[in-house]
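Student: With the sequence up front, the predicted model follows.
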Amino acid sequence: MVAVTETFPVADQGDWMGDAPADFGSLLSHAFELGDWINNSAFAAEYVYWKQRVQQDDEAHRIIKQFDKAKEAFAECERFGRFHPDYNAALERVYEIEASLDRIESVRRYKQAEASLDELLGEISRTIAHAVSNSIKVPDNDPNPKGCGNGGSCSCSSGGGCG
């Protein structure tokens, strides 16, 4: 961990601090300010609203309990691999209950709000990381990885070793 009193060299890009070196305390202060802006955004407000609606939805709770039980049953089958006699039926049951959950408006809208907020956070993370260096890897929840070393396409000629 970096000591709070340690200073970092001035970044080439951006001029929010002029020529002064950035100290860790100042960086943290700006990070918390950014966090406050995100918390006060429409994306966060919608996420919190629909999360509360799901928490108050009795039908959603009932189906979530069914979903948890179905996932447990499938996990038990999965321990033995797809050759377990109930593997396909257990997996199909998980998908059926998940589809039932997605038909509930509060759950569906919560998932949409969560995805929107996640996309915003990912974009902010990429913007910050790429302001430092384009080769910094930024984790996200995208199931389709991009770039070098992730099975995605990359324009570099290093054979997958960049980043």
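Tutor: Ah, there it is.
Student: hey, let's count contacts and neighbours off CA atoms from now on
Tutor: Will do.
Student: Centre of the chain to the edge, which residue is at the far end?
Tutor: In terms of distance from the mean C-alpha position of the chain, P85 ranks first, at 34.9 Å (C-alpha atoms, centre = their mean).
Student: One more to weigh against that first structure:
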Amino acid sequence: MATVVTDVNILQEAEQFSEMIVSSDVFQHYIQIKQDVQHDKEAQAMIHDFQALKEKYEDVQRFGKYHPNFHEISRDVREFKRKLDTHPLISAYKVAEKELEDLLNEISQTIAFSVSKAIKVPTGNPFFDQASSCSGGCGSGGSCGCN
């Protein structure tokens, strides 16, 4: 019976915690920018064009440098990606996405460390990964140096 009560309490606290995240300024900003990108015709056209170019690139990658258009398509993808990344709305979206990711990584780390400092939380962020005494790659058979 005590286990059921504890489970219910944990679920209720998790629900409250998720509501706090969803109502945070970081999350709300992310959602607003995402909607702005979704409703911006220029940004959507650029994303669509980039996806088509990526498909060509993936076809060319099957043959690598031996494909007759390898260098041309590779260059086109890099140039278009740069153009896409510098579009003001898409750039703002990427910044908001990174801020949300950082918030979620920090929350994951805090929760894990509240249970035990020995829990490894791969975040993809070298600062947090070093803080957890793990370089993020523990699949190397113990040679990563984790404690």
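Tutor: Yes, it's here. Since the model is a prediction, treat every value here as computed from it, not as a measurement.
Student: about what we covered before: Provide the secondary structure category for the counterpart of the residue farthest from the centre of the first structure in the second structure.
Tutor: In the second structure, P85 of the first structure lines up with P68, judged by TM-score structural alignment. Of the three states, P68 of the second structure takes coil under DSSP: H, G, I helix; E, B strand; the rest coil.
Student: One more: the one 10 residues further on?
Tutor: Secondary structure state of R78 of the second structure, per three-state DSSP, is helix.
Student: That one pairs with which position in the first structure?
Tutor: Matched by TM-score structural alignment, R78 of the second structure corresponds to Y95 in the first structure.
Student: just Q38 of the second structure next, same as before
Tutor: Match for Q38 of the second structure (TM-score structural alignment): Q55.
Student: what about its match, how many neighbours?
Tutor: Q55 of the first structure is flanked by 12 other residues according to other C-alpha atoms under 10 Å.
Student: what helix or strand is the nearest residue to it once chain neighbours are set aside on?
Tutor: With C-alpha to C-alpha, 6 or more residues apart in numbering as the criterion, Q55 of the first structure has its nearest non-adjacent residue at 7.5 Å, and that residue is H61. Here H61 of the first structure is covered by helix 58-78, with elements defined by DSSP states H and E.
Student: other SSEs contacting that helix?
Tutor: The contact analysis (3 or more C-alpha pairs under 8 Å, 6 or more residues apart in numbering; DSSP states H and E) places helix 58-78 of the first structure against helix 42-55, helix 87-102.
Student: If anything else comes up later, I'll come back, but that's it for now.
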